[in-house]
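Undergrad: Pasting the sequence and the predicted model now:
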Amino acid sequence: MLLIHCPYCDELLPEAEFAYAGEAHIVRPENPSDVSDEEWEKFLFIRANVKGLHFERWRHVHGCGRFFNAVRDTVSDKILITYKAGEPKPDLEKLLAELDR
């Protein structure tokens, strides 16, 4: 079972408490009507499909209801860290160095 830490509730809970909400840090175009069809398609549908560390967005649907971000290793399915929405991406090199300690 995948356990996920909600950074708002500060609890480690089963995955069933949460809903996956896609790739994190996707920026919506400021003026969607000014964007070409190809750019709009990329915004809506094209996402990274990395093997390794991936920035994801989750929602604590059976708790506080808030969205937050996570760094998950797609190979091991382990979540390395969660952080509140709006916070900057963690530095992966620094994160990995701290985990190696």
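TA: That came through fine.
Undergrad: all contacts plus neighbour counts: C-alpha atoms, from now on.
TA: Will do.
Undergrad: where along the protein do the helices fall?
TA: With helices called from DSSP state H, the chain shows them at 37-45, 92-100.
Undergrad: Give me the contacts around the first one.
TA: Residues lying outside helix 37-45 but in contact with it, judged by CA atoms under 8 Å, 6 or more residues apart in numbering, are 26, 28, 32.
Undergrad: want to compare, so here's the second one:
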Amino acid sequence: MMLIPCPWCGPRDETEFHYGGQAGVAYPADPHALSDADWSRFLFYRANPKGVFAERWMHQVGCRRWFTLHRDTATNEIHPAARTVTT
């Protein structure tokens, strides 16, 4: 079991959270100009590294806020110095 540090509620069990995927994926500037292949890449293609990775999480059972944290995908170690609070 992983303890995820919610910036507002403190450390909580991973079962209280919803994983939101890779952080920092920008919405297309002109979505109407995208081809089907471009939409496919935007919606479904994400990095899957072994190592530290920026992720979006939502504390669904607590404050219901989204935040970004950096987690090592090989060890599940969370890097609290790299956490970014977003609203």
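TA: Yep, it's here. Keep in mind that this is a model prediction, so the values were computed, not measured.
Undergrad: What does the TM-score come to for these two?
TA: Overall, the chain-to-chain superposition scores 0.90 on the TM-score scale (TM-score structural alignment, normalised by the length of structure 2); 85 aligned residues with a CA RMSD of 1.2 Å.
Undergrad: still on that earlier bit, of all the contacts of helix 37-45 of structure 1, which comes closest to Thr74 of structure 1?
TA: Nearest to Thr74 of structure 1 among these is Ile26, at 18.5 Å by CA to CA.
Undergrad: how much space between that closest one and Ala85 of structure 1?
TA: Counting by CA to CA, to the nearest Å, the separation of Ile26 of structure 1 from Ala85 of structure 1 is 12 Å.
Undergrad: So if I had to pick from those two, which one is more boxed in?
TA: The neighbour count for Ile26 of structure 1 versus Ala85, taken as other CA atoms under 10 Å, is higher for Ala85 (18 against 13).
Undergrad: since we're on the nearest residue to that one once chain neighbours are set aside, how many residues are nearby?
TA: Leaving out its chain neighbours, the residue that sits closest to Ala85 of structure 1 by CA to CA, 6 or more residues apart in numbering is Phe68, at 4.5 Å. Phe68 of structure 1: 22 surrounding residues under other CA under 10 Å.
Undergrad: And the one 5 residues further on, by the same measure?
TA: Asp73 of structure 1 sits with 16 neighbouring residues when counted by other CA under 10 Å.
Undergrad: Noted, bye for now.
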